[in-house]
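Enquirer: sequence and predicted structure below; questions after.
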Amino acid sequence: MTLLPEKLLTGYRNFMAHRYANETMRYKQLADQGQTPETLVVACCDSRSAPEIIFDTAPGEIFVVRNVANLVPPYAPDGEYHATSAALEFAVQSLKVKNIVVLGHGRCGGIKAALDTESQPLSPGDFIGKWMSLVGPAAEAVSANALMTPFERQTALERISIRYSLNNLRSFPCIDILEKKGRLSLHGAWFDISTGELWIMNPETGDFLRPDPEEVGAATLE
């Protein structure tokens, strides 16, 4: 009987022999004292865009919630099940994070599905279709632009959806209040899988800037 795929077991053995061995005390401290991350990252569940790898973080440094297309739904205290909203509530109210980053990425399957008006549901529940309807109006507008190539339309909606999510974050009363008090900062970023480039959203203009990897904090328009 196979308890886990061999690839995962091999990876775990490597983790114990190297990373855990080198950071044993850190893991023990996290276990004893709990986590105190300063940043929450809302990321896509795409296997190619793991925020812990992109930002090269140590255990306990960032709190991550991942879903299809890194979307944040609007505030809806309706008694239903809201996984992303629950994670936001815990990160902001319990962990008291100081930053929230919405991290999008290129070649996102969820965004591609939102733009494909002829796509069929993957199951009778059409969970992805319902979820991606959060950016439905933007998807329709972008899809209607015949002057853009399919790649340009996808990149545009990937970035627009980040702005949508940031607006939805501000619909949560606790987030809106803390941001206005200067105790919480919201950020948007877009990761290009093919080049490794990270584009950061200018909070004033909404434009995405590409920082020089050799100069942290410096950013210029392409």
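Expert: Thanks, I have it. Residues are numbered from 1 along each chain as shown.
Enquirer: alpha carbons only for contacts and neighbour counts from here, please
Expert: Noted.
Enquirer: all helices of the protein, in order?
Expert: With DSSP state H, the ranges of helices along the chain come out as 6-17, 19-22, 24-33, 51-54, 83-89, 109-115, 127-132, 136-143, 150-169, 173-180.
Enquirer: out of the ones you listed, which is closest to D207?
Expert: Nearest to D207 among those is helix 150-169 (9.1 Å), distances taken as CA to CA.
Enquirer: also this one, for the comparison:
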Amino acid sequence: MDQAKPLPGYLVQRYHGWKATGYAENKAWYRRLASDGQHPRAMVISCCDSRVHVTSIFGADQGEFFIHRNIANLVPPYAPDGDHHGTSAAVEYAVTMLNVAHLIVLGHSSCGGVKGCIDMCQGHAPELEEKHSFIGRWMDILRPSYTLVAQENDPELQARALEKQSVLVSLENLMTFPFVRERVDEGLLTLHGLWTDIGEGGLEFFNPSDEAFRPV
């Protein structure tokens, strides 16, 4: 693999800084994590967006969260067709192998994936309509929900509404997985929908009693 190169210098420096401080000061904890295996209580499905820092939001340490990230924090419907399903595999592992008690879908403001879905639905992104567009075909998961926000004339409010729909779509699709539904019905697993405002540091949760997102 001739294309692989050494790490950039700034990352090497950061690693050695962490090894000399963060790791050195907690060496026993890291070795315990390595020997005892992982036992997270929750799985978090969040967006790949570099501005969304799940562990910082909740002040979590290593070993607390099983985290899966993808474009627009989407979960596809259950489809055991033999194709590659990275998100579905992560959900299966978390639920059936790690026995997590909570499954959290975390959406966020200014989501580029959601913006791409809006552009695609409005005919402004022909490149995403191509069959070979991985982004476009992934955003097809969210595309039907655009009809729920299409009448909103304010672009910012429309984007925010679809960002929250991406959370709800994922929650609905999670319930199509038999092993998820079984554990939910047995009271062994709870699903949670969250949305965070990056600029304001806000966090909202989906409240099923009034079918709206409310501040935490």
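Expert: Now that the structure is in, tell me what you want to look at. It should be emphasised that the depicted structure is a prediction, and the values quoted were computed from it without experimental measurement.
Enquirer: quick one on the thing from earlier: for T195 of the first structure, which of the helices of the first structure is the nearest?
Expert: Of all those, it is helix 51-54 that lies closest to T195 of the first structure, at 12.1 Å by CA to CA.
Enquirer: centre-most residue in the first structure?
Expert: A43 (1.7 Å; CA atoms, centre = their mean).
Enquirer: from what I see, it and A69 are in contact.
Expert: Yes: distance between A43 of the first structure and A69: 7.4 Å, which falls inside the contact criterion (CA atoms under 8 Å).
Enquirer: who touches both of these two?
Expert: Between them, A43 of the first structure and A69 share these contacting residues under CA atoms under 8 Å, 6 or more residues apart in numbering: G104.
Enquirer: quick one: map W29 of the second structure onto the first structure.
Expert: Residue correspondence, TM-score structural alignment: W29 of the second structure in this structure matches R26 in the first structure.
Enquirer: what's the nearest residue to that match if we skip its chain neighbours?
Expert: When the adjacent residues along the chain are set aside, R26 of the first structure lies closest to P59, with 7.8 Å between them (CA to CA, 6 or more residues apart in numbering).
Enquirer: and for the alignment partner in the second structure of I175 of the first structure, the neighbour number?
Expert: In the second structure, the position corresponding to I175 of the first structure is occupied by V180, as judged by TM-score structural alignment. Close neighbours of V180 of the second structure, defined as other CA atoms under 10 Å, add up to 21.
Enquirer: how close does the residue mapped onto Q154 of the first structure from the second structure sit to K5 of the second structure?
Expert: Aligned counterpart of Q154 of the first structure in the second structure: A159 (TM-score structural alignment). The span separating A159 of the second structure from K5 of the second structure equals 39 Å under the rule CA to CA, to the nearest Å.
Enquirer: ok, those two, which is more surrounded?
Expert: Neighbours around A159 of the second structure and K5, counted as other CA under 10 Å, are more numerous at A159. The numbers are 23 against 7.
Enquirer: pull the contacting residues for the more buried one.
Expert: Listed by CA under 8 Å, 6+ apart, the contact set of A159 of the second structure reads S110, V114, K115, I118.
Enquirer: how far away is it from S209 of the second structure?
Expert: To S209 of the second structure, A159 of the second structure is 24 Å away according to CA to CA.
Enquirer: how about A28 of the second structure?
Expert: Here A28 of the second structure is placed at a distance of 45 Å from S209 of the second structure (CA to CA).
Enquirer: neighbour-wise, which of the two wins?
Expert: Neighbours per residue, other CA under 10 Å: of A28 of the second structure and S209, the larger number sits with A28, 11 against 6.
Enquirer: contacts only, for the more buried one.
Expert: By CA under 8 Å, 6+ apart, A28 of the second structure lies in contact with nothing.
Enquirer: aligned partner of the residue nearest to the centre of the first structure in the second structure?
Expert: Under the alignment by TM-score structural alignment, A43 of the first structure pairs with S46 in the second structure.
Enquirer: cool, and A91 of the first structure?
Expert: Residue correspondence to the second structure (TM-score structural alignment): A91 of the first structure is matched to A94.
Enquirer: do the same with F55 of the first structure
Expert: Under the alignment (TM-score structural alignment), F55 of the first structure pairs with F58 in the second structure.
Enquirer: among the helices of the first structure, which is nearest P121 of the first structure?
Expert: Once the helices of the first structure are compared by CA to CA, helix 127-132 is nearest, at 6.8 Å.
Enquirer: corresponding residues in the second structure for that closest one?
Expert: Applying TM-score structural alignment, one finds that helix 127-132 of the first structure aligns to the residue range 134-139 of the second structure.
Enquirer: quick one: contacts of that stretch?
Expert: If you take CA under 8 Å, 6+ apart as the criterion, stretch 134-139 of the second structure is touched by I71, G113, V114, G116, C117, M120, L128, E129, E130, K131.
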